[in-house]
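>>> coordinates for the following, if possible.
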Amino acid sequence: MKLKGAQIIVETLIEQGASTVFGYPGGQVIDIYDALYLAQDRIHHIITAHEQGAAHAADGYARATGEVGVVIATSGPGATNLVTGIATAYLDSVPLVAITGNVPNSLIGRDSFQEVDITGVTMPITKHNFLVKRVEDLADTIREAFRIAKSGRPGPVLVDIPKDVQNALYEYTAQAPAAKNPVPAANESEIEKAAEMILAAEKPYIYIGGGAITDNAGAEVLALAEKIDAP
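Prediction:
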C-alpha cells in the first residue's frame, strides 16, 4: 500500500505502540498533522501551548506509563523549543522519540526560513539522531529510533524529516514493534570481585540511580542494604 511519508510516520508510530503523542503544529509538520487527524480513532494527539511543554509532557508520559514518549514539532524554533525537554529525558534516562519537520531537501543548508540544524544542536543530548533524506528509509528509521530509545540505558532519539520526504509516496508494510536489544549477561568474576570489596568495606553505603525504579529492582536494593547494613 503506497502512502505519503506523513502517513507512513503516523502508521509506524501506531505500529510501534504509540497510542498518545504530544506536539504543536507548524508549517513543516502540517502534513503529519493532517495524517494524525485522519487516524484520530487509532492514535491520540495532545496539543500544548508551546513545544517545550509538549517535550516535557512526552517525558512525563514515558515515566508514568513505561512506554516510549513521542513529541512532534516543526522546524527551526519549533524544533529548538524541544531542547530542554530532550535534555531532561537524556539526563534522566527516559525513552523519548522526537519527530521534527524540516525544510525540503533542496533547501537544506541554504539558511532557508526557519531552517535549523536540529540534528547538530541535539547531538550532545540524544542517544542518536537521524536526518531522513529518503522516503524509502522513513519507516525503518522510526523503528530504529524506538529500538534505540528503549534499549540499554533508555533515552531520547530525534528523527528530523524534510517536507518533501513527508509528501513523497512509498510502499508501507506494517511490522511488529521493535524489540529492545538483549541485555548482556553479567560477568560472574566481576560480581564476585564487587562482593569481596563490599564485604571488606567498613562503612558501605548505597548510592543508586533511577534505573532501579525503571527495572522494578527496589526489593533487591532493599535486600542488599539490609544484608550489608548500609544506608
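
>>> going forward, measure contacts between C-alpha atoms and count neighbours the same way
Fine.

>>> pull the contacting residues for residue 20.
43-46, 70 (Cα atoms under 8 Å, 6 or more residues apart in numbering).

>>> typo on my end, it should be residue 49
residue 24.

>>> that's a strand at it, yeah?
No. Under DSSP: H, G, I helix; E, B strand; the rest coil, residue 49 sits outside any strand and is assigned coil.

>>> how far away is it from residue 131?
26 Å (Cα to Cα, to the nearest Å).

>>> one more: residue 43?
24 Å.

>>> residues touching residue 28, list them.
Residue 28 touches 74-75, 101-103, 162-163, counting by Cα under 8 Å, 6+ apart.

>>> picking that back up, please spell out the ChimeraX selection for the buried subset of the contacts of residue 20.
Entered in ChimeraX, the line below selects the buried ones among the contacts of residue 20, by 16 or more other Cα atoms under 10 Å:
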select :43,45,70
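
>>> residue 85 sits in which helix or strand?
Secondary structure from DSSP states H and E places residue 85 in helix 83-91.

>>> immediately after that helix, which helix or strand?
With DSSP H and E, the next secondary element past helix 83-91 is strand 96-102.

>>> tell me how far stretch 196-215 lies from the chain's centre.
Mean C-alpha position of stretch 196-215 versus that of the full chain (Cα atoms, centre = their mean, to the nearest Å) differs by 29 Å.

>>> just the terminal-to-terminal distance for that stretch.
Stretch 196-215 has an end-to-end distance of 25 Å (Cα to Cα).

>>> ok, the closest residue to residue 177 other than its chain neighbours - contacts?
Closest residue to residue 177 apart from its sequence neighbours, by Cα to Cα, 6 or more residues apart in numbering: residue 16 at 4.4 Å. The contact partners of residue 16, taken as Cα under 8 Å, 6+ apart, are 143, 146, 176-178.

>>> of those, closest to residue 60?
residue 146 (16.9 Å; Cα to Cα).

>>> here is a second sequence; please produce its structure as well for comparison:
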Amino acid sequence: MLSGGDMVARALEEEGVEFIFGYPGGAVLHIYDALHRHSSVPHILVRHEQAATHAADGYARSTGKTGVVLVTSGPGATNAITGIATAYMDSIPMVVISGQVQSHLIGEDAFQETDMIGISRPIVKHSFLVKRTEDIPRIIKTAFYLAASGRPGPVVVDIPKDITAPAYKAPFDYPEEVSLRSYSPAEKGHSGQIRKAVELLLRAKKPMVYAGGGVIQGNASAALTDLVRHLNFPITNTLMGLGAYP
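Here you go, the predicted structure:
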C-alpha cells in the first residue's frame, strides 16, 4: 500500500527515469517528500519552472529519452507552458507532472488554481487530471507511452494535492503495457509510401534529399548517409534535422 506521492516516485523508478527537473511548491510537496524518502531518481532544482521544461527538453534531445518535469499549481504550471509548447512544436517526448489544488476546490477560484488541462490542451499530445489515487500508476504509465510513441510530444499529468497526501494509501499496481483503443501509432515505415517516395526521387529531374528531425529521433543517420551516397543526390536539412547528415 502506497500513498499517492509514493506512487508517483515509484512510477518514475519503474519507467527508468534518470533525472527529474522541477521547482517545489505547496501543491506538490507530498511528491517531493516521497522523492526525498526513497526515490532513486535525482532531482535537478531549477530557479524557474520555464527552465525546468527547457532543461527536460534539452535532456530529451540529447539522450532520446523522455524528459520529466515536476511543477506546482498556479504560477508553477503556467510558467511551464513555453517549454511545453516548444516540445510540442519540435516533437520532443516530455512528461510534465503538475500539482493542482485539492479536488473539492477545483473550479472554486482557489489560491493558485489554474485550469492546467485547458491551458495546455492545444500544445500537448494528451493531458490527464488524476481523480483517484488508485489511478496514478495507470495514468503515469500511459503518459510515458503517449509521450514517446508515434510522433513524440509532451503529456501533462495534473494531480490535486489531496490525491498525493500520505493519509490515504492504495495498492500500487503498475501495468506492464498500455492498450488504448483509439490510439495505434505506426511502429515502422509504411512500405507503400516508402516505395512511392523512391519512385518520385528516381523520376525527379533535379532530385534532392530533404532530411528532418525524424532522422535523429529514429537513430537513422547512418541509414540516411548510406542512402545519399548510394543515390549520389544533394542533401539539405531542416532546422530539426541539423546534424542528421555528416
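
>>> what TM-score comes out when they're superposed?
Put the two chains on top of each other and the TM-score (TM-score structural alignment, normalised by the length of the first structure) is 0.92; 228 aligned residues with a Cα RMSD of 1.9 Å.

>>> which one of the contacts of residue 16 of the first structure has the most neighbours?
residue 146 (28 neighbours; other Cα atoms under 10 Å).

>>> next, the counterpart of that one in the second structure: secondary structure please.
Aligned by TM-score structural alignment, residue 146 of the first structure pairs with residue 144 of the second structure. Three-state call for residue 144 of the second structure (three-state DSSP): helix.

>>> isn't residue 144 of the second structure up against residue 66?
Yes. Applying Cα atoms under 8 Å, one finds residue 144 of the second structure in contact with residue 66, separated by 7.4 Å.

>>> what segments of the first structure are helices?
Residue ranges of the helices in the first structure, as given by DSSP state H, are 5-15, 30-38, 51-65, 77-80, 83-91, 118-122, 138-150, 163-167, 188-200, 211-214, 218-228.

>>> how about these in TSV, adding distance to residue 112 of the first structure?
Converted to TSV, those look like this (distance: least, Cα to Cα, whole Å):
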stretch	distance to residue 112 of the first structure
helix 5-15	21
helix 30-38	18
helix 51-65	21
helix 77-80	13
helix 83-91	21
helix 118-122	14
helix 138-150	23
helix 163-167	13
helix 188-200	54
helix 211-214	42
helix 218-228	51
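
>>> among those, which is nearest residue 21 of the first structure?
helix 51-65 (7.0 Å).

>>> OK, contacts around the residue sitting furthest away from the middle of the second structure?
Most distant from the centre of the second structure: residue 205, at 41.3 Å, with distances by Cα atoms, centre = their mean. Contact partners of residue 205 of the second structure, counting by Cα under 8 Å, 6+ apart, are absent.

>>> likewise residue 21 of the first structure?
43-46, 58, 69-72.

>>> over in the second structure, see which of the residues you listed survive.
Mapped onto the second structure and checked by both residues aligned by TM-score structural alignment, their matches' Cα atoms under 8 Å, the contacts of residue 21 of the first structure keep the contacts 43-46, 58, 69-72.

>>> now for those, which pair is the farthest apart?
Distance extremes for those: the farthest pair is 43 and 58 at 14.2 Å, using Cα to Cα.

>>> report the distance from stretch 3-19 of the second structure to the chain centre.
That offset, for stretch 3-19 of the second structure, works out to 15 Å (Cα atoms, centre = their mean).

>>> can you pull the buried residues of that stretch?
For stretch 3-19 of the second structure, by 16+ other Cα under 10 Å, it's 3-12, 17, 19.

>>> give me the number of residues near the alignment partner in the first structure of residue 133 of the second structure?
In the first structure, the residue equivalent to residue 133 of the second structure is residue 135, according to TM-score structural alignment. For residue 135 of the first structure, the count of nearby residues is 23 (other Cα under 10 Å).

>>> do the same with the one 3 residues further on
When neighbours are defined as other Cα under 10 Å, residue 138 of the first structure has 24 of them.

>>> what does the one 10 residues further on give?
Close neighbours of residue 148 of the first structure, defined as other Cα under 10 Å, add up to 25.

>>> I figured it hits residue 127, correct?
Yes. Residue 148 of the first structure lies in contact with residue 127 (Cα under 8 Å); the separation is 7.4 Å.

>>> spell out which residues are contacts of both of the two.
In contact with both residue 148 of the first structure and residue 127: 155, 157, using Cα under 8 Å, 6+ apart.

>>> related to what we said a few turns ago, make CSV out of the contacts of residue 20 of the first structure and add distance to residue 108 of the first structure.
CSV is the format used below for those (distance: Cα to Cα, whole Å):
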residue, distance to residue 108 of the first structure
43, 31
44, 31
45, 28
46, 29
70, 25
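
>>> residue 197 of the first structure: which of the contacts of residue 20 of the first structure is nearest?
Among the contacts of residue 20 of the first structure, residue 70 lies closest to residue 197 of the first structure (Cα to Cα), at 42.2 Å.

>>> identify the residue of the second structure aligned to that closest one.
Counting by TM-score structural alignment, residue 70 of the first structure corresponds to residue 68 in the second structure.

>>> surely that match meets residue 87?
No. Contact criterion Cα under 8 Å: residue 68 of the second structure and residue 87 do not qualify, at 11.8 Å.

>>> between the two, what contacts are shared?
In contact with both residue 68 of the second structure and residue 87: residue 94, using Cα under 8 Å, 6+ apart.

>>> what sits against the equivalent of residue 23 of the first structure over in the second structure?
Using TM-score structural alignment, the partner of residue 23 of the first structure in the second structure is residue 22. Residues in contact with residue 22 of the second structure (Cα under 8 Å, 6+ apart) are 43-46, 49, 52, 69-71.

>>> buried subset of the residues you listed?
Looks like the contacts of residue 22 of the second structure have 43, 49, 52, 69-71 buried, using 16+ other Cα under 10 Å.

>>> what is the nearest of these to residue 92 of the second structure?
Among those, and counting by Cα to Cα, the member closest to residue 92 of the second structure is residue 69, at 13.1 Å.
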